[in-house]
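>>> Predicted model and sequence below, questions to follow.
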Amino acid sequence: MVVKGEPFLDSHYFLSEDKTGLGAQRRRKRSLESIQDRPEVAELIVDRPRRRVKRDYIEQPSIIGPLEEAQSGRKRRQTTFFERRPVPKLPFPDPLYSDQWYLIGRAVGGFDMNVREAWLMGYAGRNVSISILDDGIQRDHPDLVHNYDPYASTDINDHDADPTPQNNGDNKHGTRCAGEVAAIAGNDVCGVGVAFLSKIGGVRMLDGPVSDSVEAASLNLNQQHIDIYSARIKQGRGGKGNIFVWASGNGGSRQDSCSADGYTTSIYTLSISSATFDNHKPWYLEECPSSIATTYSSANINQPAIVTVDVPIGCTKMHTGTSASAPLAAGIIALALEANPSLTWRDMQHIVLRTANPNPLLNNPGWAINGVGRRISNKFGYGLMDAGALVKLARVWQTVPEQHMCTYEYILDAPRPRPITGRFAMNFSLEVTGCLQGLPVLYIEHIQVITTIRFGKRGDLKLTLFSPMGTRSVLLPPRPQDYNQNGFHKWPFLTVQMWGEDPRGIWTLLVESISTNMNIGGIFSDWTMLLYGTEEPAQPSDQRYGPYNSQQFHRPSSGGIGQPSQVGTNNRRVNGGGGSGNLNKNGGGGSGGGWPEIENTKERDLDREINLTIGYFEICVSHCDTGFYADGDKCKRCSSDCETCSSGELCDTCHGAKLLIDVKHYGHLDHGRCVDSCPSGLVAVYKSTIQAKCVLKINTCAAGYFQSDQATGVCLDCDKACALCHGPGPLQCDQCAPGYGNSSIGEDSESDIDVVIDEMEVEEDGKIKEEDIRVEENIIDLIEKASTSKEAV
């Protein structure tokens, strides 16, 4: 075997072998065994083809005819550079420029990505080279030929330098993406690229079997020349690092998540999401907390899509999917690199998220505010990319401090690994001090949670991470169509939603299953948290965090957790990014950190004490913190859907823009759930000072009747068991008719007895008020009636 090409990511080598001649298989086996036995070899993988798809959700034909007779694509091999044309004046005369709604303020509400402001400042992507890793590009297309860069191009599939795709009607995707970035402005062809003076190349690698070595060769291409890859990172561009842009994915219709994509979970990737013409989530969009920002793309078939070039020499208005968003982001990034060529790959991520504009997309549910006051969304990252703001910040940006990495490993108590079955919820918490004795991380950039879980149906698992500053990040939502039984093995879940926060304090990982099959089981083996960030603020003007006091934990509410009493010492291991581990004998990290012991708990002025279980630690507190509820003398974690709750699944308030179903009635089993929109039969009620709720419609009909759901104004008869009702069945009674009593249906239902008790007012001394004594006296009668009714059933 011989080493082929340059090492990938510094430590990965591609070995090639001679498969010809007698005894080739025996030689191969001996070679593999010899290599694997070497102590310096960490892993040996046999290269096999993998399935890779182009991220457009529907294939549309070109709607603009070819400009001239198409020639055979694979025969055009000449490479010619042309003089750059001068920048034309706005508006551009290109025939389809007026259809590029996402560039000229014609999205609903007058929004766009503010590219024209960057153009008017004189930026068009000069001296920036972008490579499209796809099925090749039509390098002699009339709207690309002046900007084609042969040094950013190659053909991995056919092992030559020409990235021209096969002219078979299927390989047009890469060319379309290239046109979004670098289509020439001011000519009479198609539309305009975002960075119309940039250099564009292509790597033809999806037009054949795709293996790890094919992907590595694509990413390794001419790193010192190429600035942006749309599809290494640290060593390219003279040590500043290549910019790697990736589409978040089109599996949304199957409820897939980009958290299961190995590229979007890399810290080196700018994961780009999509928004529609009317500023909504596209139906195909995958959601994940690694998405950093959004650009426009397509929606339904009757809404406008993206305008670009097409093969062999035509144009299209129908480019679609999240892969139409990533090239727009690459073009905007090229404008920023022209403004400041010194930006590193981390600088670019900083300024993209800082300048993203959430306002056009706030009409979508799911937005939240993180610990430093920025709006975040699993759908849209930090918001819509803003080219003008990005360029302005790029011009004054100072290079960020050195990146540090700090590792915390959670060590399970026995049993280890932990058995899991059916529907469950477990939380595991640890204290982070930022690796103060290693390479400190005091200002977060990326967080990776690496975990191993085996479960009978992987798609039923849900993982949520809570930061010390109160940010809730859903690392993995349920994925109903994932029936894999192997689970996740050392899978890195990435979130960028805590960017800029102080990591010191208590972190909690909530692991849940939504399974309704109690026979499904598995094991939870381990989890490790990797903190990436800096010791100093990213910019001199940024907020500077003060010294850490391990007795004052960051918590999401003002109440906070009380001081810890005694806790175990074996539940976490810490490493400081290449420095020595700093776990001290008290179980904490950093300088004298850890969980302090309180010698005399009686000195604390607490009205009552509750044991707050965090992972496998117990802390005595005066009250349960936000996100927990009291269950006897224990504080337990609410469901991740709740902001606050009365029990594990009964929410009192919801996160972000979600609505709370508030129908305390045994016919409505969804009472206390948080939802994006109200189900049929309920209406949304918004008041500025309280939680938005879904409630029953007001019944304007006379007693014994209800208004039909068809909003016709027709009043229909209640069931004979109901004196008052909101629907036709006996489970929709609001008051029983004479001779009928209330009955609970199943364990999840709630009888009117619970409602009566809940509505009793209690004075400060804990006694029931006089006017409620009559209610208390009637409880026995209600119980007897309910019991009689159940016996009759």
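Nice, thanks for sending it over. Numbers count the residues shown, from 1 in each chain.
>>> CA atoms for contacts and neighbours, from now on please.
Will do.
>>> Please list all residues in contact with the closest residue to residue 104 other than its chain neighbours.
Spatial nearest neighbour of residue 104, excluding adjacent residues (C-alpha to C-alpha, 6 or more residues apart in numbering): residue 112 at 6.4 Å. Neighbouring residues of residue 112 by C-alpha atoms under 8 Å, 6 or more residues apart in numbering: 101, 102, 103, 104, 105, 106.
>>> Got another one to weigh against that:
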Amino acid sequence: MASSASAQQEYPLFPGDPLVHQQWHLKNTGQNAFSERGGVAGEDLNLSLTHALGIMGSGVTTAVIDGGVELTHPDLINNVKPGSWDFLTNSPDLKPANSSDSHGTGVAGIIAATAFNGIGGRGVAPRAGLVGFNYLKNGNMENWLQSHGMYSDGFNKASFDFPRVFNQSYGRTLSAPQRFNYDSTPWLQTYEQAQEEITTTSHSGRGAIFVKSAGNGYRVQSFNARGLGSGYLWFANRNHGLPMQNVNLERIDTSYWNLVVSAYNADGKLSSYSTVGSSVFVSAPGGEYGSTTPAIISTDISGCDWGKNPANLRNSLHGGHPLDPHCDYNATMNGTSSAAPNTTGAIALIMSANPALTWRDVRHILASTARKIDAEHPGVTLTFNNAQGEAQQYDAIPTWQTNAAGYDFHTFYGFGAVDVDAAVHMARFYNADRGNFTITPWQQVDANVTIPDGSVAGGESSVQIDSDVTVEAVQIRVTGEHTSTRDVAIELISPAGTRSILMTPRTGTITGRNGFDDMQMLSHHFYGEVAQGQWTIRLIDTQGEDEAFVFDPRNGAQDIRAVHRNNAQDGVLTSWQIRFIGHN
């Protein structure tokens, strides 16, 4: 709802960090950031006025849930707070385990690398606090949450050093909808329950926010082939321009308690790899790969023997560069792993500008001030032949849409690009009443509706909702049978006529022949609309012909080319559930 990049007021970034003039994500002037070419001026976080006002994250502690983090890095150490933990060593020492364990250090630097110290670059929130948790190497974050008293009366969740923003730059690439009983996955329940409690009750009720990367599966799919090992799979027609991975395939990304972020590049377009979908809340800079076009410049494991510098010399920022004589930085950090900490840093700035804001206030500010990036994007139309050989067209990814409450939304970008100056301005003078937060019970709908093969008409089912809740998010669970879930598009239509694509077609790989079993999806597309009225779910089979695909083994063996055979059977939507998250 904010202005375009070209209309942003220009303010300089203060000097004091030798690499900051190349950090396009902070201020994009078209600089090349040590790659072959630069991007488009103005496509950035738009934070220079916020920094000029001295709002830099003071009083807000951020948590990096990742791998190892070099907390003693010269550009991080001054912002480190007590409370970090390494699950591998059961100690507070988060030192990276090896030279390749540089991811968490790069994430931390994007959030809170120190400003005005004469070295390296600058974080989005360069005075925010930092703690880290080594989760990626162990996976027992839920144990930490329990051991730190999330379910005990004695834990002081209002502690100054307890994080207000948790960054999660990780995820999985799934080949098909998961089929599992949520009640039989206690670790997932524990994690979501802990996230909910921290979000809603910490910091004397002001709460916290969990930021989550959307994933990097737009163009290729990580895949394990029986007898062939792991590798990458893609379709020969580049999947009709549609994403191989949808963010709603990963269960944790359909949790309301995760604020999911996609990535855009220095040209102000979706990063080539970024996973997308209706549960994306906002988009932030992730860049590309740092060779032809810019990636993100951030902290690396210090020294010339560890980290990305000795292993990956794809650009000129490496050992011996006069701006980085000690090899403590890199210019190849990218992925939605970079978009998430850019958002985490932005949230720290918003909270620092007005510490009284609640977690819901911050989410509302982000949704209200996000910039309509890539405004002329036409969307993606899928053309296919049905069983009778007749051409069909399906609007698989719509262009930017404005919902009935006036919020702009796009499958690629959510509400749009994070605009820090606009968000901080709104935060400083914020006095809105967000009403009483509520989550409605799940409403079950028995459908038994046919999903016709290769037909844009699809199969649909409707339900009447009596609740007058104002929507902040909608969750759906779908159960049904289909012999190729990759071909199925799933959309939800509100009483006001807003149409949200919950599952893009041609998502995943050749698997998924067992249909859907309580498959959960989430959409922010209906933000601000009223729940009351008729809601309609529609499932559309978009496949009418065989498709060639390629499997590229990671072991360097020759590519394997094969054909995904068209299924010619109808599917069935057996039942579905819906619930609303919002306020009265």
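Noted; the coordinates are in hand. Keep in mind that this is a model prediction, so the values were computed, not measured.
>>> Now do the same for the residue nearest to residue 104 of the first structure: its match in the second structure.
In the second structure, residue 112 of the first structure lines up with residue 44, judged by TM-score structural alignment.
>>> how close does its match sit to residue 351 of the second structure?
20 Å (C-alpha to C-alpha, to the nearest Å).
>>> on that earlier part again, out of the contacts of residue 112 of the first structure, which is most surrounded?
The residue in the contacts of residue 112 of the first structure with the most neighbours, by other C-alpha atoms under 10 Å, is residue 102 (25 neighbours).
>>> what's the closest non-adjacent residue to the counterpart of that residue in the second structure?
The alignment partner of residue 102 of the first structure in the second structure, by TM-score structural alignment, is residue 25. Nearest non-adjacent residue to residue 25 of the second structure, counting by C-alpha to C-alpha, 6+ apart: residue 44, 4.7 Å away.
>>> and what of residue 79 of the second structure?
Residue nearest to residue 79 of the second structure in three dimensions, not counting chain neighbours: residue 129, with 4.9 Å by C-alpha to C-alpha, 6+ apart.
>>> Identify all contacting residues around stretch 442-457 of the second structure.
For stretch 442-457 of the second structure, using C-alpha under 8 Å, 6+ apart, the contacting residues are 385-387, 392-394, 458-461, 463, 539-544, 567-579.
>>> Weed out the non-buried ones from these.
In the contacts of stretch 442-457 of the second structure, burial by neighbour count holds for 385-386, 392, 394, 458-461, 463, 539-544, 567-568, 571-579, counting by 16 or more other C-alpha atoms under 10 Å.
>>> so how many other residues sit close to the residue mapped onto residue 266 of the second structure from the first structure?
Under the alignment by TM-score structural alignment, residue 266 of the second structure pairs with residue 277 in the first structure. The number of residues packed near residue 277 of the first structure is 24, by other C-alpha under 10 Å.
>>> Equivalent analysis for residue 206 of the first structure, please.
Going by other C-alpha under 10 Å, the residues that sit close to residue 206 of the first structure add up to 24.
>>> The second structure: matching residues for the host helix or strand of residue 32 of the first structure?
Using DSSP states H and E, residue 32 of the first structure sits in helix 24-36. The counterpart of helix 24-36 of the first structure in the second structure, using TM-score structural alignment, is absent.
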